[in-house]
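Engineer: Quick one: sequence plus predicted model below, questions after.
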Amino acid sequence: IGPIYGVGLLIMAFLFWLIAPTRPYTPTKLQAELSTLQALKSIQIWRFGLYYYFVFGSFLALILWLPQYYASAYKLSYSQAMAFTLFFVATSGMVRALGGWFADRYGGRTVNWAVFWICLVCLFFLCYPPTTMTIHGVHQDVELAIEINVWFFSTLIFIIGIAQGFGRASVYKTIHEYYPQQMGLVGGLVAAIGALGGCTLPIAFGLAVDWIGIHSACFMVLYGVLACCMTVMFLAIKTDRFNQRVQHAT
C-alpha cells in the first residue's frame, strides 16, 4: 500500500506543477519572502522550534513507535498495542485546549517548564531497562529483578502524552507573547521545525535500539532531546532576567 500512495503523491505533485496557475511576482510576495528569511535568522524562533520538536515531534514519533514497542517489549498482540496507542493519542489530543487555558492563566513559559519537568521524571523511569541483580548476602545470594510492567509503562506514557498536549498549547502561547503580529509566519515555522521530529526521531529510535541493544534505548533518545530543551530554556530565562536587570538599572 505504501508504494501505491507514494506513486499517487508523485503524480499529484506533477499535475499540480503542470496545471496550477502561477501567481505574479509582486512586491508583497517579495516582502513576505524577506520576512520569512529574517525570521529564520532569529535564534529565538529556532529555540521555540526545539521545544515544539519535543512536545509535537516526539508525540508523532511515539504514535509510530509505540505499537511496535508494545509488541516487542511486552509481547502484546498488535490489536492490543494499537488500543494502548489510540488511548495515548486521544488523551494527548483532548487536553490541548485545557493546556491553552493554563497557559493563558499562568503564562506559556511557566506551563512549558512544568511540562518539561514532568516528562523528565517519566522518561527517567522509562529509560531504565529490565535488570536482574544478584546481591551476595551473609547466608545466601538474593536475586533482585527490576522491571516496569506494561501497566506502569502505559501510565507513564499517558502522563507524557497529557504533558505534551499541554506543551503544544503553551509553546504557541509563548509565541504569541513574543510575536503577536506574526503568529502565522512564526507559528508556521515553529510547526515545521517541530514536525521534523515525526520523521527523524523514529529513525533515531531504531538506530539507538540497534546500537545499544535494549528496547528502552528509544526513551534515552527522548531524554537527551528533552535535556537539550531544558538547558536551552534555562539559559534563555537567565538571559531574559539579566536583560531585565540591565534595563531596570539603565
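Structural biologist: Thanks, I have it. Numbering: from 1, shown residues only.
Engineer: switch to C-alpha atoms for all contacts and neighbour counts from now on
Structural biologist: Noted.
Engineer: Buried residues in stretch 91-101, which are they?
Structural biologist: 92-93, 95-96, 99-101 (16 or more other CA atoms under 10 Å).
Engineer: now swap in stretch 189-201 and tell me
Structural biologist: 189-191, 193-198, 201.
Engineer: how long is that stretch end to end?
Structural biologist: Counting by CA to CA, to the nearest Å, the length from the leading to the trailing residue of stretch 189-201 is 19 Å.
Engineer: Run through who's touching stretch 34-42.
Structural biologist: Applying CA atoms under 8 Å, 6 or more residues apart in numbering, the external contacts of stretch 34-42 come out as 45-46, 185-186.
Engineer: List the buried residues for it?
Structural biologist: In stretch 34-42, counting by 16+ other CA under 10 Å, buried: residue 39.
Engineer: ok, and here's another one to check against it:
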Amino acid sequence: LLTAMPVLSGSLVRVPLGIWTDKFGGRIVLAVLMAVTVPAIWLMAYATQFWHFLVIGLVLGLAGGSFSVGTPYVARWFPKSRQGLAMGIFGAGNAGAAVNKFVAPAILVAFGWTMVPKVYAAIMLGTLIVFWLGSASKPEHRVPADTRFVDQLALLKDPRVLKYCQYYSIVFGGYVALSLWMVQYYVGEYGLDIRVAALLAAAFSLPGGVLRAFGGWMSDKWGAHRVSWWVMWVSWICLFLLSYPSTSYTVQTTDGPTTFTLAHNVYSFTVLMFVLGIAWAVGKASVFKYVADDFPDNIGTVSGIVGLAGGLGGFVLPIMFGALLDWTGVRSTAFMLMYGVVWVSLIWMYWTEVRRTEVIGHQAPTLRTAG
C-alpha cells in the first residue's frame, strides 16, 4: 500500500492537472505543484509512523502528475514539426527514477536516511526558483475562459483518445510495472545478489528516460504512426522471447533418453530487456506526438487522460504479475500478459491506421463498393 500510494495519486491527478494547464497555463500550475511537494519531501525526514509515510506518499505522488502539465506547456512553444523532440527532452526527466537508485543509497550510507529527503527537498526548491525565474506564459496557449470542465472531459468519447490510452498503458504502464518487478525477477529467477540485480534492472529503466528525446526526434521525422507501429513490433518480438519459460525436453534416442534445456541465461535476458526499454522509450514519445498532432488545442486534457491510463497500468500490472505468479508458479507469465496486451495494440493500430497510411511503405488499397 505504501509504495502504491504515490503511483495511484500521481495517476488520478493527471486529468485535472491537464485540464487546469489548458485553462490557466502550464507555468502557474507546474510552479504550484512543485511548491506543494517541497514541504512534503522535507517532512519525510521527521515521519515516525506508518500513516505519516502514507499521507506524505499521497502528496509526493502529485509530482508524478507533472508530466500532464509540462508536456502541453513545452509543446505549445514549438511548431508542430519540432514538438515531438521538445516533449521528448522534457520527458527525459524520467531518467531521474533510474539515477535515484544510485544517488539515494550514496547519501543514505554517508549521512543516514533522514538526509535523503532533506537533500531532495532542497533540490526541488532550487528547481522551483529557477523554473519560475526562467519561464514565461502566453494567454494564447490557454483555452477560452468560458470552456467548462465537462466540455473538456467530453474528449473521453473520442475513440482516438481511448486508443492512445491503450498504447500508453504499454509503453509507460508496462515500463513502470517492469521497473518495479525486475529486481525481484533477477533475484528469484537467477539467484543474483540484490545489488547486482538492481544494477542489471537499470539496463531496462535507464534507457526508458534518457532515450525519450530520441523518440521525439524520430516521431518528428517519420511521424507518430510509423514510429509507434515499429515500436509495437519490436515489443512483440522481445516479449514473445521473454515469455518462454525455462523448459526441459526429454527425447528418446537410440542411445536412450536425452534431455535438452531451453532457457534464457542472465545475459540474453538482460539484452532483451535493454532492447525493450529502448523501444518503450521511443514509444512514450511517439504516443504524445499523436496527442500533439491530433489535439493541438487540448494537449493538456488529452495528455492527462492518456497519462492516467499509463499510470493506472503501472499500478495494476504489478498486482497482476504477482497474481499470475501465485497462480501458475511461472515468473515469465508477466511477459506473457504484456505480450497479449501488445497484440491488442497491433490489431487496433492495423485496422485504424496502417491500412490508411504509409506506415508499411505503401498506401493500402481502398475497398470498392458494388455499383
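Structural biologist: Perfect, I can see it now. Values in this document were obtained by computation on a predicted structure and should not be read as measured data.
Engineer: hang on, the earlier thing: from the buried residues of stretch 91-101 of structure 1, which land in helices?
Structural biologist: 92-93, 96, 99-101 (DSSP state H).
Engineer: Turn these into TSV, columns for distance to residue 215 of structure 1.
Structural biologist: Output for these, formatted as TSV (distance: CA to CA, whole Å):
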residue	distance to residue 215 of structure 1
92	23
93	26
96	29
99	31
100	34
101	36
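Engineer: closest to residue 83 of structure 1 among those?
Structural biologist: residue 92 (14.3 Å; CA to CA).
Engineer: Okay, the aligned residue in structure 2 for the closest one and residue 318 of structure 2: tell me how far apart.
Structural biologist: With TM-score structural alignment defining the correspondence, residue 92 of structure 1 maps onto residue 208 in structure 2. Taking CA to CA as the measure, residue 208 of structure 2 falls 18 Å from residue 318 of structure 2.
Engineer: What is the equivalent residue in structure 1 for residue 121 of structure 2?
Structural biologist: By TM-score structural alignment, residue 121 of structure 2 lines up with nothing at all.
Engineer: Next, count neighbours for the closest residue to the match of residue 92 of structure 1 other than its chain neighbours.
Structural biologist: What sits nearest to residue 208 of structure 2 in space, not counting adjacent residues and going by CA to CA, 6 or more residues apart in numbering, is residue 281, at 4.3 Å. Neighbourhood size, residue 281 of structure 2 [other CA atoms under 10 Å]: 32.
Engineer: Which helix or which strand is home to residue 281 of structure 2?
Structural biologist: helix 266-294 (DSSP states H and E).
Engineer: counterpart of that helix in structure 1, which residues?
Structural biologist: Alignment note (TM-score structural alignment): helix 266-294 of structure 2 is matched to residues 150-178 of structure 1.
Engineer: And stretch 11-30 of structure 2, by the same measure?
Structural biologist: Using TM-score structural alignment, stretch 11-30 of structure 2 finds no match anywhere in structure 1.
Engineer: got the end-to-end distance for that stretch?
Structural biologist: 16 Å.
Engineer: which other helices and strands contact the longest helix anywhere in structure 1?
Structural biologist: Longest helix of structure 1, by residue count under DSSP H: helix 217-249. Helix 217-249 of structure 1 sits against helix 43-52, helix 108-127, helix 197-212, with contacts defined as 3 or more CA pairs under 8 Å, 6 or more residues apart in numbering; DSSP states H and E.
Engineer: Give me the mean deviation of the shortest one from structure 2.
Structural biologist: Average distance between helix 43-52 of structure 1 and its aligned residues in structure 2, after superposition and using mean CA distance after the TM-score superposition for structure 1, equals 0.6 Å.
Engineer: could you give the angle of that helix to helix 217-249?
Structural biologist: 150 degrees (axes from the mean of the first three to the mean of the last three CA atoms, to 10 degrees).
Engineer: so where in structure 2 does the helix or strand that comes right after helix 43-52 of structure 1 end up aligned?
Structural biologist: Toward the C-terminus, helix 43-52 of structure 1 is succeeded by helix 58-73 as the next helix or strand (DSSP H and E). For helix 58-73 of structure 1, the aligned range in structure 2 is residues 174-189, judged by TM-score structural alignment.
Engineer: This completes my enquiry, with thanks.
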